[in-house]
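Chemist: A predicted structure for the sequence below; I have some questions about it.
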Amino acid sequence: MKGMTAALRHRDFRYLMAAFTISDIGTWAYNVALAIWVIDATDSYGWLAATTVVRFVPALVFSPFAGLLADRFERRGLMMGADATFAVLMALMGTAMALDAPPLVVLAIAGCSSTLGSLYGPAAAALTPHVVPEKDLASANTLRNTVDNLSVVLGPALGALLALTGPPQNAVWINAATFLASFLLLARMHQRAPGGDVTEGGEAGALRQMTAGLRALRDEPGVLVLVGFSVLATGMFGADTVFFVAASDQLLGTGPDGYGYLLAGLGVGGLLAAPLVTRAEALPRLAPVIVGGMALYCLPTLLLLASDEPAVAFAAQVLRGAGTLFVDVLAVTAMQRALPSDVMARVFAIFDSLCLMAILVGSTATGWVLGVADLDVVLWMLGAGGFAISLLGLPWLLAIDRRAAVRRAELAPLLRLLDAVELVEEVPDGGLVQLAGAGELVDVPAGQAVVTQGEAADAFYVIVAGGCAVVSEVDGHRIDAPALAAGDWFGEIGLLEGVARTATVTATEPTRVLRIPGEDFLAVLTAGRPTAAFTEQAGIRLRRTHGVGYTGAALRP
């Protein structure tokens, strides 16, 4: 559980998650209320189908442009603007329902809301790496999926309760209030995620700007494979939206209420599995986790071939909900870690579009199969067929594992070196891997300065082999600090204090150093509070060269 909640240590992420939770629950309650109002107002399943269309199609069409906007403008501000607009749209919809407006008016407002929603998701996904360090991304995405699963359970229950106690528009008005609450929570965040020049210096046209996400995915084959598995799982969820209705009616005998019952099972499974996902993310091999997740998502469906008990069906959905969480979290985390920030929102917009298409294809295909075959065929299709399709991606997963093993072997000597650096002794393993991966081995001949007093501080150094002399000049007086040998480090003072180099470090013999860029060093160090050993070491070294103490200016928000 500790690993799962690691991202909550970061103030801005807590506000982001609170905003997600409130608005997601309100949105699920609104979805139930909208369906109830449409049926009551039209008594037509055709209009109900139209409701599904306006929830998905506008978002599918608008997603590429939405991702472009989220990369162009500051993401937190964009989300706040979306929340404010959502609140206005929901207030208008609730009023239209209360006034018995034509269904077309209500669905038009729903379509506008769906279109706006395609902007919110990519902006939020691209903002997340700015509010949590890389090592906590898996925790952040697990918590986000946990909120999604919790919302699936609580949101429809809230919508149904409100429908029993009053008209459907009450839930819509409450949804407007949740968006206002989300707006206020986002306003409390300190961190910003500025946009960039999406025109590539004025050279890129609109089409090239919108397809930058596709090109970024193409250049990261490992991420593309994980995206493929997530899209496959999402397509199967689309199939579930039709299959659950048929199974409830034809097999379980639970009637229309069985749909929500089975959907809640998926949500419960995701909640139960959440603490395990961050542990799985840290495992050295990816293939067993992804294939195991797909097996857990697909194969329990076959239990319904042997039993028509609602309790068995619910238990099967709990297992399936656990399986899909592993696939989704690992895919999203891989994208956030591997892709450049300036195209990340566009990548997530493409990802959202693929997921929406998969839902439409999955639901349509399942409806067609049910029209020409019996339910057992659908059970085999979703259970055995879905897992068989996932196995086609196994060779690519194994290739990713082989490349990762080679990379770990390459980093092993650097990790051993960093593990002995007292300054970072309490940095978690994930942070040390981040430092080692960002580092570069540099050979310095005897007599050459590695850093010079007065120059800008841009990196942290650890001596791998050789030795260095440390000299500083204060008020015209030369100060010789103790010599540095293999295993010692330097360069942290300028980075931590946000000042120029405080001393000159010169190689006294052929020397090899590990150079870690300053932004990577600070990103890892600022992920938590400085330890006592950290503060003591920094203070001692600064007093040796300048007679003043350490303040840790760069570590303060």
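Modeler: Everything's here; your move.

Chemist: okay, CA-based contacts and neighbour counts for the rest of this
Modeler: Fine.

Chemist: okay, strands next: where are they in the stretch 301-450 of the chain?
Modeler: Assigned by DSSP state E, counting those that start in this stretch, the strands in the stretch 301-450 of the chain fall at 440-444, 449-451.

Chemist: try this one next to it:
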Amino acid sequence: MPTPDFRPTALADRPVPADRPLPTHGPVEVRVPRQRRAPEPAYPERPSATAPRPVEVSEAPQGLAGRRALVRLLTGHGLATLAQTTTSLAAGAYALERTGSASLASLTVALGVLPYVVLSGLAGLVADLLPRSTVLAWSCGLRALLVAASAGVMVLDGPVGWLAVLAVLAAVAATPAYPSVAASVTQCVPDEGLERWNAVATGVENLAWLVGPGLFGLLMVVGCPPSVVALVAAVVCTVAVLPVLGVRLSRPARGSETSPGWAAEALAGLRLVASRPRLRAAMGLAMVDNFLYGYVVVTLVLLAGGAGGVLPGALTVGALVAVVVTGRLARAVRTTRLATAGLLAFVLALLGTGLATRAAGVDLRLALPLVGLAGAATLVAEIAAVTVLQRDSDPAVLARVFGVYDQLNVGAIAVGSALAGPLAQVLGAGPALVGVAVGAGVVAALVARGLRRAPAV
């Protein structure tokens, strides 16, 4: 079909050279309709799990609101842990009163620790799949119900076996709490404030475990039976739920949309720690630190003699000082160096304490400042190790990493505590402390070398 010619007749009759284009009626202007800009999202896009230094977005934004949210989470977690610890000791005292068996009383208390060693990894998975504030609220609420149930069993003079079951269930409910709190720190505060707020979080965690026995002892001294102690703990645990309920953190970012299965998800934190040398070194450093802590807590009771609780009190005072000064130290010293220095100072302080022990007893003039230094150094090392784990872990599995942390370090404390008595009986408390400090110092030097050489993520 021939192409129609739309030129005027006069132009159509003229011959047109082959190398010239046909004339047109002028340039053709093509108008492209203006596209409207899409509205910007209310929150920035979540980073992927492979981003080197991601910051998760939460409904409690970083800043003043984030700090307030974190304070509320720490308050609830601290009060719930204090109440749970107090109830566990009250259950042991009740078992001793009912049965007269020290072994059964000890078993009742020990059952309240066992789930931390077994289930913390799986609990970290729960804290990675759900909003961490929601996980902590459920943990505090369930613990409040179980503590109240334990108090009811004691008030009604119920069987000891029920208390053992309730102690296990309360510990199971508590296992997601610390992984949730540790992972929430990165949501609520900026990177430069991690050391300072980790000091606060670690201080709350440790003080809750220390104040619980103190509250139990105080109530027993004034004549309260175990049932009344448990009732007081139930009230404290109920109050712990209130500050947590008002916090809303977003669901953690997932590394991928496809799930590899529950078993693989549960082991993701362990695989991450095993695959990264820096995480392995930080975890190893924390394990050495907590092994020594478990060992020294029992040893100080053996060394105290007529000094009563003076030496354990000095350890607590040193830890309180560390909570205050660690943030300032972190601004002047690199975090990895701070972790190494804290652990080595802990080892040297324990070595000096062991050398200050004679056959007649411990020299308090030398031991008190050394034990205080040990209390500060152990907490500094742990805070720095926690900060390394937070910064170098993928945010999608951060709570699972701290589930592994809880498993390994509670186990390290248990091993250290279990070894203290037999070694002191065979070698003497002072010489055994010297030997353990030397051995731990060698391991600490190797771990610190690995932490220093491992590349940052």
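Modeler: Yes, it's here. What you see is a predicted model; the values in this text were computed from it and never measured.

Chemist: what TM-score do we get after superposing?
Modeler: Once superposed, the chains reach a TM-score of 0.77 (TM-score structural alignment, normalised by the length of structure 2), with 389 aligned residues with a C-alpha RMSD of 2.6 Å.

Chemist: reformat the strands of the stretch 301-450 of structure 1 as CSV; add distance to Ala311 of structure 1 and mean neighbour count.
Modeler: Converted to CSV, the strands of the stretch 301-450 of structure 1 look like this (distance: least, C-alpha to C-alpha, whole Å; neighbours: other C-alpha atoms under 10 Å):
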stretch, distance to Ala311 of structure 1, mean neighbour count
strand 440-444, 57, 16
strand 449-451, 68, 19
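
Chemist: between the ones you listed, which gets nearest to Tyr120 of structure 1?
Modeler: strand 440-444 (37.6 Å; C-alpha to C-alpha).

Chemist: in structure 2, what stretch matches the closest one?
Modeler: The counterpart of strand 440-444 of structure 1 in structure 2, using TM-score structural alignment, is absent.

Chemist: which strands or helices does that strand pack on?
Modeler: Contact partners of strand 440-444 of structure 1 among helices and strands, from 3 or more C-alpha pairs under 8 Å, 6 or more residues apart in numbering; DSSP states H and E: strand 511-517.

Chemist: what's the offset of the strand it packs on from the middle of its chain?
Modeler: Strand 511-517 of structure 1 sits 32 Å away from the centroid of its parent chain (C-alpha atoms, centre = their mean, to the nearest Å).

Chemist: following it, which helix or strand comes up?
Modeler: helix 518-525 (DSSP states H and E).

Chemist: so where is that following helix in structure 2?
Modeler: On structure 2, no counterpart of helix 518-525 of structure 1 exists by TM-score structural alignment.

Chemist: and stretch 70-81 of structure 1, by the same measure?
Modeler: Going by TM-score structural alignment: stretch 70-81 of structure 1 matches residues 127-138.

Chemist: now the end-to-end length of the matching stretch.
Modeler: Across stretch 127-138 of structure 2, the terminal residues are separated by 11 Å (C-alpha to C-alpha, to the nearest Å).

Chemist: same check, this time on stretch 129-136 of structure 1
Modeler: End-to-end for stretch 129-136 of structure 1, by C-alpha to C-alpha: 9 Å.

Chemist: so how much does the longest helix anywhere in structure 2 differ from structure 1 once superposed?
Modeler: Ranked by residue count and defined by DSSP state H, the top helix of structure 2 is helix 64-99. When structure 1 is superposed, helix 64-99 of structure 2 averages 3.3 Å from its matched positions, counting by mean C-alpha distance after the TM-score superposition for structure 1.

Chemist: ok, stretch 134-149 of structure 2 next?
Modeler: Superposed on structure 1, stretch 134-149 of structure 2 shows a mean distance of 0.9 Å to its aligned residues (mean C-alpha distance after the TM-score superposition for structure 1).

Chemist: Provide the contact partners of that stretch at residue level.
Modeler: Here stretch 134-149 of structure 2 makes contact (C-alpha atoms under 8 Å, 6 or more residues apart in numbering) with 73, 76-77, 80, 83-84, 87, 126-127, 166-167, 169-170, 173-174, 176-177, 180-181, 230-231, 233-234, 237-238, 240-241, 244-245, 248-249.

Chemist: chain center to that stretch: distance?
Modeler: Distance, centroid of stretch 134-149 of structure 2 to centroid of chain: 18 Å (C-alpha atoms, centre = their mean).

Chemist: now stretch 366-374 of structure 1
Modeler: With C-alpha atoms, centre = their mean, you get 35 Å for stretch 366-374 of structure 1.

Chemist: what do you get for stretch 282-297 of structure 2?
Modeler: 15 Å.

Chemist: can you check which part of structure 2 stretch 384-391 of structure 1 sits on?
Modeler: Counting by TM-score structural alignment, stretch 384-391 of structure 1 corresponds to 438-445 in structure 2.

Chemist: what does stretch 222-229 of structure 1 give?
Modeler: Alignment note (TM-score structural alignment): stretch 222-229 of structure 1 is matched to residues 278-285 of structure 2.

Chemist: give me the mean distance between the matching stretch and structure 1.
Modeler: So stretch 278-285 of structure 2 averages 1.5 Å relative to structure 1 (mean C-alpha distance after the TM-score superposition for structure 1).

Chemist: quick one, which of the contacts of stretch 134-149 of structure 2 are buried?
Modeler: Burial by neighbour count, judged by 16 or more other C-alpha atoms under 10 Å, picks out 73, 76-77, 80, 83-84, 87, 126-127, 166-167, 169-170, 173-174, 176-177, 180-181, 230-231, 233-234, 237-238, 240-241, 244-245, 249 from the contacts of stretch 134-149 of structure 2.

Chemist: got the strands of the stretch 301-450 of structure 1 as CSV, with distance to Gly385 of structure 1 columns?
Modeler: Formatted as CSV, the strands of the stretch 301-450 of structure 1 follow (distance: least, C-alpha to C-alpha, whole Å):
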stretch, distance to Gly385 of structure 1
strand 440-444, 47
strand 449-451, 60
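
Chemist: what about the ones you listed, which gets the closest to Val524 of structure 1?
Modeler: Nearest to Val524 of structure 1 among the strands of the stretch 301-450 of structure 1 is strand 440-444 (16.5 Å), distances taken as C-alpha to C-alpha.
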